[in-house]
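A.B. asks: coords please:
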Amino acid sequence: MNEYYARDISKKRRIVNKMKGNSGVPLSPPPYGYIKNQEDPRFWVIDPEAATVVRRIYQMALDGYGLAETAAALERDGVFNPTYYWRSKGTSRGGSKSTVEPTKWGHTTIKKILTLQEYCGDVINFKSYSKSYKMKKRIENPEENRAIFLNVHEAIIDRATWEKVQSMKKGTRRRRPTVTQEPSAFSGVLKCPECGGNLNFHFNQGNHDIKFFSCQNHNSGLRKCSKTHYIRLEFLERVVLYEVNRLACFANEYEDDFIKAMMGRSAKVTEDERARKQRELDGLLARDKELDGLFERLYEDNVSQKISDARFAKMSQRYEQEQGENAKRIKALRLDLKKSEGQRMDIDTFLETVRRYTNATEITQRMVAELIDHIDVYHAEKQDGVTTQHITIYYNCIGTFSVPDRRKIPAEEITMGTRKGVAVSYSTERIAV
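C.D. replies: Below is the predicted model of the structure:
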């Protein structure tokens, strides 16, 4: 009877949680930065004191600080970690009781804060589950099985900033050089248009002042890329700074034209990306249906003894493996398409961000994170005795953007001498495709 009672209570509790979760009511307690709404405890409101710390953590991430550096800065300033902060406010939270110092921040805490989508104002239910009421262990639920409700409560971090931090985490970052100890703001941002790989950051062994990027797949042993796509860091910084200044000048002097161009470009980028994913999804669905037919005919051939059992087992295993991989990709594409339906670009926010870098004099980690999605670097080509390096800058939300030639917008040719005595120049002809 005790066993039956526990099982019955568990079943009823799961039904109630499922109904609440599918209606948009948060099933978990508010994360650090939020507290329960006194008027309606089911939902959350911003905790101003903790929200200030959350915004600082995200800002430091945009500025290029790592987890250890962020944790050290918070500890140095005497900021309470979430466990002791809740304890000081008299809030009871489950889990193990921490015995570390109140101002000691762990890497995992910083990392978790930087990944919580709830800071955008969203509610995400069914992030984990248990197989049975007899098991205490929680199992992570696949993203496609979660219930996501957008803009339920007030956001601490705007969506553009959150998404940029997530993309920075995904980018490949090379370990800091042991000699120069200086990271590059462009690490994980530069792409090879030939093979699609990242460009890795290096420095010259004979002269550490010469820093450059080259394609990771050229010297990998597999030779996936036929050229190095070499570009000097100094040259790249001058080019990007020049283009950012032109973009900011255009936004300030011709605001109406800039907004009109941004709206059209943003819509085009979003639609192109959505169309590409839809084409890929349609192709995978067609292939999945084709595999079902192949498997059915294969089974019939095996029954009629046209193929042996060993051959049938080998081929069916290959088809099942392909179907399994396709199924994962289909779920991911459907989730991406569903998310893209609610995504809209904030024109005012991007315009304000561009204006912030008017007359910028140097490249910073924050500038690259806020303005640039990625940069395609083409291999240098020699024409009429001059080596020309083409790059394509993809800005956040609007993709490639060619600044029109206007009277008030500065224009100049960037040329730099190399250690081999070759003059390398930059051309704006292929900034926008």
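A.B. asks: C-alpha only now, for contacts and for neighbours.
C.D. replies: Will do.
A.B. asks: Thought residue 372 was touching residue 392, still the case?
C.D. replies: No: Residue 392 is beyond contact range of residue 372, at 10.9 Å (criterion: Cα atoms under 8 Å).
A.B. asks: tell me which strands and helices the helix or strand hosting residue 165 is in contact with?
C.D. replies: Assessed by DSSP states H and E, residue 165 sits inside helix 159-170. Other elements packing on helix 159-170 under the criterion 3 or more Cα pairs under 8 Å, 6 or more residues apart in numbering; DSSP states H and E are helix 48-62, helix 365-371.
A.B. asks: and this one, so I can compare the two:
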Amino acid sequence: EMRATGMGYRTIATKLNEEQVIPPREYYYNSIGKPNPKKGLKVWSDVVVRELLKNEAYIGNIVQMRKGTISYKNKTQVNRPEEEWVRAVGTHEPIVSMELWETARKLGSRGTVGKSNKDGEISLFSGLLKCGDCGRSMKFIRDSNTRKDGHRNNHHAYICCGYSQAGKAVCSPHRTRESIFSDLILSDIREKAQLISFDENAIIAEIKRKKQADTTSEQKAIEKKLQTLRHRLSELERLISKLYEEMVLGDIPREMVLDMMEKYKKEQQEKSMLAAQLAEQLTHSQEVDNDIHEWVSLIRSSMGIDKLDRELLIKLVDKIVVGQKTVVDGVERQEITIIYSLVGQID
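C.D. replies: Coordinates of the predicted model:
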């Protein structure tokens, strides 16, 4: 829950340590009545929190084959790529809901937790703002300006991380007040909510049309990969059968057959798992209705809001792309694009 609201790994670890929550490894050794041999793991750390939040056991899954060996001769353990893992879904009662898990996971993939204030509060748009020119995240700052009457006005703002780290050689500032983002997104949510209340079916149909058009190229790419994999799997079946036949006939030495068989079997297992995962991706890419209806429900329930909060933003918004301010005919302009979770950009 803490991660789903945008709290960073280190902040979560600090809070758990302050509340004297026992970390996983220490809890394990306490439960078996043995001392923890690794003293450094008696407290929470950002690494421990991050790894814990990847554990699918909390949503009822068991994941195996995360590690493997280089070969049947070399038993050195290596990490397998995720597409080769074997995942058993729904083996036990989940501890957290899939919705909460997905929210925390998606936030983790954004790669930034932003800056917190002196009270440890995470900035409102942390991890959501992206520079429209260089693609980097936007950094939270406390900005100020002096009015004509000499009064100093303090406010929160965001600037491009590229500019902040290396200056104009990398990117322009894209400096934007937090209040501008708040007003824009609040207005857009209200507008979308009104459109949905006026003609929900028309909105759903339009989003579905756009979403299906966006996924067509992705589906074709997955189908092509799947076709190639299935062709190779058929070829491997043929090669394995031929090896058995040649071993029985004595055409190839037994040791050579076993060596080749090991390689073919390993490739067959890896490609079978990958093919199954691609087939699942293909199914998911074709299922757009659930995402659309969930987004519509979230927007509808937000119709009466008068102030944004972090939790609502994390649920509704995937990212906000921020353009640099320009002046056209004496008028300052700035392009800011909202990319919603589940449905993408909605014009």
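A.B. asks: The helix or strand following the helix holding residue 165 of the first structure against the second structure, how far on average?
C.D. replies: Next in sequence after helix 159-170 of the first structure, counting helices and strands by DSSP H and E, comes strand 190-191. Its aligned residues in the second structure lie a mean 1.5 Å from strand 190-191 of the first structure after superposition (mean Cα distance after the TM-score superposition for the first structure).
A.B. asks: Show where strand 190-191 of the first structure falls in the second structure, residue numbers please.
C.D. replies: Using TM-score structural alignment, strand 190-191 of the first structure lines up with residues 129-130 of the second structure.
A.B. asks: Pull the distance from the matching stretch to the chain's centre.
C.D. replies: 15 Å (Cα atoms, centre = their mean, to the nearest Å).
A.B. asks: what does stretch 211-219 of the second structure give?
C.D. replies: Centroid displacement of stretch 211-219 of the second structure relative to its chain, using Cα atoms, centre = their mean, is 20 Å.
A.B. asks: mind listing what's buried in that stretch?
C.D. replies: 211, 219 (16 or more other Cα atoms under 10 Å).
A.B. asks: ok, then the element right after the longest helix along the first structure?
C.D. replies: With secondary structure taken from DSSP state H, the first structure has its longest helix at helix 255-303. Counting by DSSP H and E, the next helix or strand C-terminal to helix 255-303 of the first structure is helix 309-340.
A.B. asks: Which other helices and strands does that next one contact?
C.D. replies: Right, helix 309-340 of the first structure is packed against helix 255-303 by 3+ Cα pairs under 8 Å, 6+ apart.
A.B. asks: isn't residue 224 of the first structure right next to residue 194, touching?
C.D. replies: No: look at residue 224 of the first structure against residue 194 with Cα under 8 Å: they stay out of range, at 9.1 Å.
A.B. asks: In contact with residue 84 of the first structure, which residues?
C.D. replies: residue 102 (Cα atoms under 8 Å, 6 or more residues apart in numbering).
A.B. asks: That one sits in which helix or strand?
C.D. replies: Assigned by DSSP H and E, residue 84 of the first structure falls in helix 82-88.
A.B. asks: buried stuff in the helix or strand just after that helix?
C.D. replies: The helix or strand immediately downstream of helix 82-88 of the first structure is helix 107-113, counting by DSSP H and E. Buried positions in helix 107-113 of the first structure, judged by neighbour count with 16+ other Cα under 10 Å: 110, 113.
A.B. asks: likewise stretch 189-202 of the first structure?
C.D. replies: 189-194, 197-202.
A.B. asks: between the residues you listed, which is nearest residue 356 of the first structure?
C.D. replies: Distance to residue 356 of the first structure across those (Cα to Cα) is lowest for residue 189, with 20.9 Å.
A.B. asks: Tell me the residue in the second structure aligned with residue 353 of the first structure.
C.D. replies: Residue 353 of the first structure maps onto residue 298 in the second structure, by TM-score structural alignment.
A.B. asks: Give the burial count for that match, as a bare number.
C.D. replies: 16 (other Cα atoms under 10 Å).
A.B. asks: Skip the chain neighbours and tell me the closest residue to it.
C.D. replies: residue 316 (7.2 Å; Cα to Cα, 6 or more residues apart in numbering).
A.B. asks: Spit out the contact partners of the one you found.
C.D. replies: Contacts of residue 316 of the second structure by Cα under 8 Å, 6+ apart are 295, 298-299, 340-341.
A.B. asks: Go again with 10 Å.
C.D. replies: 189, 295, 298-299, 302, 339-343 (Cα atoms under 10 Å, 6 or more residues apart in numbering).
A.B. asks: Mind reading off the mean deviation between the helix holding residue 165 of the first structure and the second structure?
C.D. replies: Looks like 3.3 Å for helix 159-170 of the first structure (mean Cα distance after the TM-score superposition for the first structure).
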